[in-house]
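Asks: give me coordinates for this.
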Amino acid sequence: MRALCVVGSPSPHSHTRALVLHIAALLERRGFTVTLADLAERELPHSRPEHYWSGEPHPVPAAREFVAAARDCDAVVLGTPVYHAGYSGLLKNALDLLPYDAFDGKAVGLAANAGGPRGSAGACEQLRQVVKALGGWPVPAQVSTVAADFAPGADERPALDASGPLHDRCAGMADQLAAFTRAMRKGTAGTEGTEGAVA
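Replies: Just a heads-up that it's a prediction; the model follows:
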């Protein structure tokens, strides 16, 4: 199983990155091979309609690589900081580079870091709509964090406190992503060779 974990923060030392890395580690323990797409480190171009509608591969290699990673994975995690009650423009642009069916049949976990305990709900709900538009299935469990959930880690980057209810919620999301992915794989395997069969 392959998972694409997307960090939608422009900061290399973000709480969002620490949150996504924690979830990624939990997915690896559940049998996933994880690809990390840290948008702060990837120079993705601005989405332009002519590239979206042309049907041709994007002319910028970084965009092609991101689209390929989204297509090739079995599950996705989208992590975002909350800006003005919404998800980040950096993440929005990355998602706009994807074809309309990029998440078709894939489970997607949503995670957000905000300035207050209720700040993440709106951003996650907005992302749920985008995930559905891309054909994905947003899992019920979502994770919201605030600055107090983190402690100083290595290289001046924050690290998530891996104890208590927050860790349990991250683990719950990872469990749902793994369960849905295995179910989809089993269902797909069960339908192989049935095309054209008469019921």
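Asks: only C-alpha atoms from now on, for both contacts and neighbour counts.
Replies: Will do.
Asks: buried set for stretch 51-69?
Replies: Buried residues in stretch 51-69, counted by 16 or more other Cα atoms under 10 Å: Tyr52, His58, Ala63, Arg64, Phe66, Val67, Ala69.
Asks: please give the structure of this sequence too, so both can be compared:
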Amino acid sequence: MMASSPAATRRRIVGLGGTFRQASSSERIVRAILAECAALGAETIMFDGPALARLPHYNPEHPDRTPEEAALVEAMRGADGIVIGSPGYHGGYSGLVKNAIDLLEDLRPDARTYFDGRPVGLAVTAAGWQACGTTLSALRDVIHAMRGWPTPVGIAINSVEQRPFGPDGMIVDETVARAIRAQAEQIMRFTMMEAAA
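Replies: Sure thing, here's the model as predicted:
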């Protein structure tokens, strides 16, 4: 387990993901990763499925932003690390997540373009291993295109074979819990290396 430090205390990790259903499995996984980051000293903020559902469709021809859009862009602009979770829909990530990521085109003119130099943890829940793999791969491609660093640990939950949550919504599968801890540690380690540099 990585020890907390003053540098870790200042790290801000932003989570994004979920579905229209509050407390969806993909949202729970992102929240669990954020909780591990918080335990390591990070400040965290979450944009869940219902929050993403309030974003209008991204339109580059209309640069005026709603308060919800502006909040997401500013949170991502100030993020030291990012966690993105999505269900797998037909082998790809959800429209809600894609719309939110498209909005981050607003970060293109920044000195720190898009996700430049930031670790990005990815988590996918899908009905079957093929959908898990293709969705996780698609998200990794997007993060690379946006100059981010996908963590070596990517989390894929096969909802057909795995039941990671207990009745209270907590993680009960120790294999999943270990992956969550490992990803959080990688995110925090990378952000502290960046801060030191």
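Asks: for Gly79 of the first structure, see how far away the aligned residue in the first structure for Ala156 of the second structure is.
Replies: In the first structure, Ala156 of the second structure lines up with Ser144, judged by TM-score structural alignment. Taking Cα to Cα, to the nearest Å as the measure, Ser144 of the first structure falls 10 Å from Gly79 of the first structure.
Asks: find residues that contact each of the two.
Replies: Residues touching both Ser144 of the first structure and Gly79 by Cα atoms under 8 Å, 6 or more residues apart in numbering: Ala111, Ala112.
Asks: tell me which of the buried residues of stretch 51-69 of the first structure fall in helices.
Replies: Among the buried residues of stretch 51-69 of the first structure, the members falling in helices (DSSP state H) are Tyr52, Ala63, Arg64, Phe66, Val67, Ala69.
Asks: the more surrounded of Ser144 and Gly79 of the first structure?
Replies: Legend: neighbour count by other Cα atoms under 10 Å for Ser144 of the first structure and Gly79, higher for Gly79 (32 against 26).
Asks: aligned partner of that one in the second structure?
Replies: Applying TM-score structural alignment, one finds that Gly79 of the first structure aligns to Gly85 in the second structure.
Asks: correct me, but its match touches Arg28?
Replies: No. Gly85 of the second structure lies out of contact with Arg28 (Cα atoms under 8 Å); the separation is 9.1 Å.
Asks: contact partners for the match of Ala156 of the second structure?
Replies: Ala111, Ala112, Asn113, Ala114, Pro117, Ser120, Ala121.
Asks: could you redo the last one with a cut-off of 7 Å?
Replies: Shown in contact with Ser144 of the first structure (Cα atoms under 7 Å, 6 or more residues apart in numbering): Ala111, Ala112, Asn113, Ser120.
Asks: what do you get for Ile33 of the second structure?
Replies: Contacts of Ile33 of the second structure (Cα under 7 Å, 6+ apart): Ile180, Arg181, Ala184.
Asks: now neighbour count too, for the residues you listed, in a markdown table please.
Replies: Putting these into a markdown table (neighbours: other Cα atoms under 10 Å) gives the following:
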| residue | neighbour count |
| --- | --- |
| Ile180 | 26 |
| Arg181 | 20 |
| Ala184 | 29 |
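Asks: compute the first-to-last residue distance for stretch 67-86 of the second structure.
Replies: One end of stretch 67-86 of the second structure sits 23 Å from the other (Cα to Cα).
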